[in-house]
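Student: Task: produce atomic coordinates for the following.
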Amino acid sequence: MALRDRRLLLVHAHPDDETIGTGATMARYASEGAGVTLVTCTRGEMGEVLVPELEHLAADRDDALGPHRVGELADAMRILGVTDHRFLGAEGRYRDSGMKWDDDGNATAADATGADAFWHADLTEAANDLVAVIREVRPQVLVTYDEFGGYGHPDHVQAHRVAHYAAALAPVRSYRRDLGEPWDVAKIYWGAMSAEAMRTGIREIRAAGDLTFMEGMDPDNLPRFAVEDDDLDAVIDGSRWVDAKLDAMRAHATQITVDGPFFALSNDVAQRAWGTEYYRLVKGTPAPPAGARFEDDLFAGLD
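Tutor: From the prediction side, this is the model:
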């Protein structure tokens, strides 16, 4: 398959999720001429504001964070070279649901969420919004979250549900003909983090003398979002695009502290931490290179 004919669709919950988890992958395929489409489900209205002079944008004050994050997302996509980015249904159709932390350290639904929260969206209606995109873009590959949304955030979980339901409906010839010609996505991946890589990184940095790095994180008892490598299927080397990814993360200034510990990593560790992205294949046939453990191309095996 010619690279220019390859089309990748990513479904993420809030602005910044796409860059943190899949930014190097997006930059790689965009730079190689593949079609890259990002669908963001909410504007991230309930996010915490990390810039003191912008704290007034928060939901409990001016409630103007959503439009600001739309601008941050546009800046990040420009840096990554992604020209097709859109919101599910329409900008602002689904509102960030917010979250709280449970006793196990995972995110979960907040005690109170508004009726317009994405968590409360009708699944069929939201899936139909994505069916229209799938049938328009006709991607061979779709990337979204696992059933736990990585760490439990209700909007990540809902994005997972919407993505999978839409992918199941899109190829049905008789379903909602008004949404376009049917299309079957050949491969679906869940983004992941490598448990092996996390253990190695934590131990290396602590051995170098930084005992505060990921303080409280036990390398032998990692959170649920860390996936054992036996369950990974694809590893994308985005080292050539790691600088673009970091710059795109900086564009999400209200959400990511650019002088935090991850930005202070040594070059070698940073290249591996931010330039390597991991995936689990949940639909399609794995096609790693001969003798290799993982796929190195999400389009591997497709004609």
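Student: C-alpha only now, for contacts and for neighbours.
Tutor: Noted.
Student: what's the first-to-last distance across stretch 287-297?
Tutor: 9 Å (Cα to Cα, to the nearest Å).
Student: Strands along the stretch 1-150 of the chain, start to end?
Tutor: Assigned by DSSP state E, counting those that start in this stretch, the strands in the stretch 1-150 of the chain fall at 7-12, 35-40, 84-87, 100-101, 107-108, 141-144.
Student: Take those and write them to a markdown table, including distance to residue 288 and mean neighbour count.
Tutor: Converted to a markdown table, the strands of the stretch 1-150 of the chain look like this (distance: least, Cα to Cα, whole Å; neighbours: other Cα atoms under 10 Å):
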| stretch | distance to residue 288 | mean neighbour count |
| --- | --- | --- |
| strand 7-12 | 18 | 24 |
| strand 35-40 | 22 | 23 |
| strand 84-87 | 28 | 17 |
| strand 100-101 | 38 | 14 |
| strand 107-108 | 34 | 18 |
| strand 141-144 | 16 | 25 |
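Student: Which among the ones you listed is found nearest to residue 299?
Tutor: Closest approach to residue 299 among those is made by strand 141-144 (6.9 Å; Cα to Cα).
Student: this one as well, want them side by side:
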Amino acid sequence: MATLVTFHAHPDDECITVGGVMRKAYEEGHRVVLVVATQGEHGEVQEGFLTEGETLRERRIAETHAAAGILGAQRVEFLGYTDSGMMGEPENDAEGSFWTAPVEEAAEKLAAILREENADVLTIYDDNGGYGHPDHIQVHRVGMRAAELAGTERVYQATQNRDEIRRGIEAAQAEGADLGDFGEDLEFLSTIGKPEAELTAKVDVTAYLEHKRQAMRAHASQIAEDSWFLAQSEEAFRFQFGTEWFIRAGHGPGITEKDLLAGL
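Tutor: The predicted structure is shown next:
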């Protein structure tokens, strides 16, 4: 049995980015540990969703534990930082925000968990945080340093296949699908994920799609049933979430791995 520690910025990031890898590891008999930097205090929630006296922070913590159970995580830890909001927002510079946290300080907190768990594998995000969110970028910085401090050698940077997304959009357009504003200008893809040539691992998680979907539903304060995530067709959901992509420094060129815990 190996131990997978997966590190994220906010509640719900885990099911979207690596939910399939988490469930796959669990079903194969490995230990799965979820670490979240913030409680997602600055997420958006519909008016009237929370019960009287309940805070969004409290709800998102509860949702994280529910989703973790679905995905097979046996331990959930929060590092205790505050959600930094979107890039350029005042929350970025607020005292206690994850974006302003000293990397060495936050990395030592994560490294302590890696040591306790004798972690074999750590997942973080790519150096742009997948799409430029400050807390996601900080996950990369903190995660890389924590791995150094703890001696965790196998580190995978979760990302998206920019070229695969482009191909999917172009194929849908060729079939006459109405993509609305989403399909009008593909320049936005330059800020999403990484080019296929930089990716080193491709994990097929189609067997765990229902677990990913149910974990998303567990984060009801952020992922509504009529949201883009849950309202799309089965085929579209499979295309979007059936493969999880990673970069492992020092590996490649090209995609050479299909299982993050292979050989462990």
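Student: TM value for the aligned chains?
Tutor: After superposition, the two chains reach a TM-score of 0.90 (TM-score structural alignment, normalised by the length of structure 2), with 263 aligned residues with a Cα RMSD of 2.4 Å.
Student: about what we covered before: can I get the strands of the stretch 1-150 of structure 1 in a markdown table with distance to residue 154 of structure 1?
Tutor: Shown next, in a markdown table, are these (distance: least, Cα to Cα, whole Å):
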| stretch | distance to residue 154 of structure 1 |
| --- | --- |
| strand 7-12 | 12 |
| strand 35-40 | 14 |
| strand 84-87 | 17 |
| strand 100-101 | 10 |
| strand 107-108 | 6 |
| strand 141-144 | 14 |
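Student: Ok, which of those strands comes nearest residue 167 of structure 1?
Tutor: Residue 167 of structure 1 sits nearest to strand 141-144 of all the strands of the stretch 1-150 of structure 1, at 8.6 Å, using Cα to Cα.
Student: from memory residue 119 of structure 2 sits against residue 4, does it?
Tutor: Yes - counting by Cα atoms under 8 Å, residue 4 is a contact partner of residue 119 of structure 2 at 6.2 Å.
Student: Tell me who's in contact with the residue nearest to the spatial centre of structure 1.
Tutor: With distances taken as Cα atoms, centre = their mean, the residue of structure 1 nearest its centroid is residue 18 (3.8 Å). Shown in contact with residue 18 of structure 1 (Cα atoms under 8 Å, 6 or more residues apart in numbering): 10, 12.
Student: for stretch 214-233 of structure 2, which positions count as buried?
Tutor: If you call a residue buried by 16 or more other Cα atoms under 10 Å, then stretch 214-233 of structure 2 has these buried ones: 214-224, 229-230.
Student: sorry, that was for stretch 219-234 of structure 1
Tutor: Residues of stretch 219-234 of structure 1 classed as buried: 219, 223, 225, 226, 227, 229, 232, 233, 234 (neighbour count, 16+ other Cα under 10 Å).
Student: residue in structure 2 matching the second one?
Tutor: Aligned counterpart of residue 223 of structure 1 in structure 2: residue 190 (TM-score structural alignment).
Student: Leaving out sequence neighbours, find the closest residue to that match.
Tutor: Spatially, and ignoring its direct neighbours in sequence, residue 190 of structure 2 is nearest to residue 162 (7.7 Å; Cα to Cα, 6 or more residues apart in numbering).
Student: I'd guessed residue 237 of structure 1 sits against residue 278; true?
Tutor: No - using Cα under 8 Å, residue 237 of structure 1 makes no contact with residue 278, being 9.1 Å away.
Student: the more surrounded of these two?
Tutor: Counted by other Cα atoms under 10 Å, residue 237 of structure 1 and residue 278 do not tie: residue 278 has more neighbours, with 24 against 20.
Student: So that one belongs to a strand, correct?
Tutor: Yes - assessed by DSSP: H, G, I helix; E, B strand; the rest coil, residue 278 of structure 1 belongs to a strand.
Student: That one -> structure 2?
Tutor: When structure 2 is aligned by TM-score structural alignment, residue 278 of structure 1 is paired with residue 245.
Student: Contact partners for that match?
Tutor: Listed by Cα under 8 Å, 6+ apart, the contact set of residue 245 of structure 2 reads 158, 159, 160, 161, 199, 200, 201, 202, 203.
Student: Quickly note the distance from it to residue 105 of structure 2.
Tutor: 29 Å.
Student: again, but for residue 233 of structure 2
Tutor: According to Cα to Cα, residue 233 of structure 2 stands 43 Å off from residue 105 of structure 2.
Student: Same question for residue 194 of structure 2.
Tutor: Using Cα to Cα, residue 194 of structure 2 is found at 28 Å from residue 105 of structure 2.
Student: For residue 41 of structure 1, give me its contacts.
Tutor: By Cα under 8 Å, 6+ apart, the contact set of residue 41 of structure 1 is 11, 12, 13, 14, 87, 88, 94, 118, 159.
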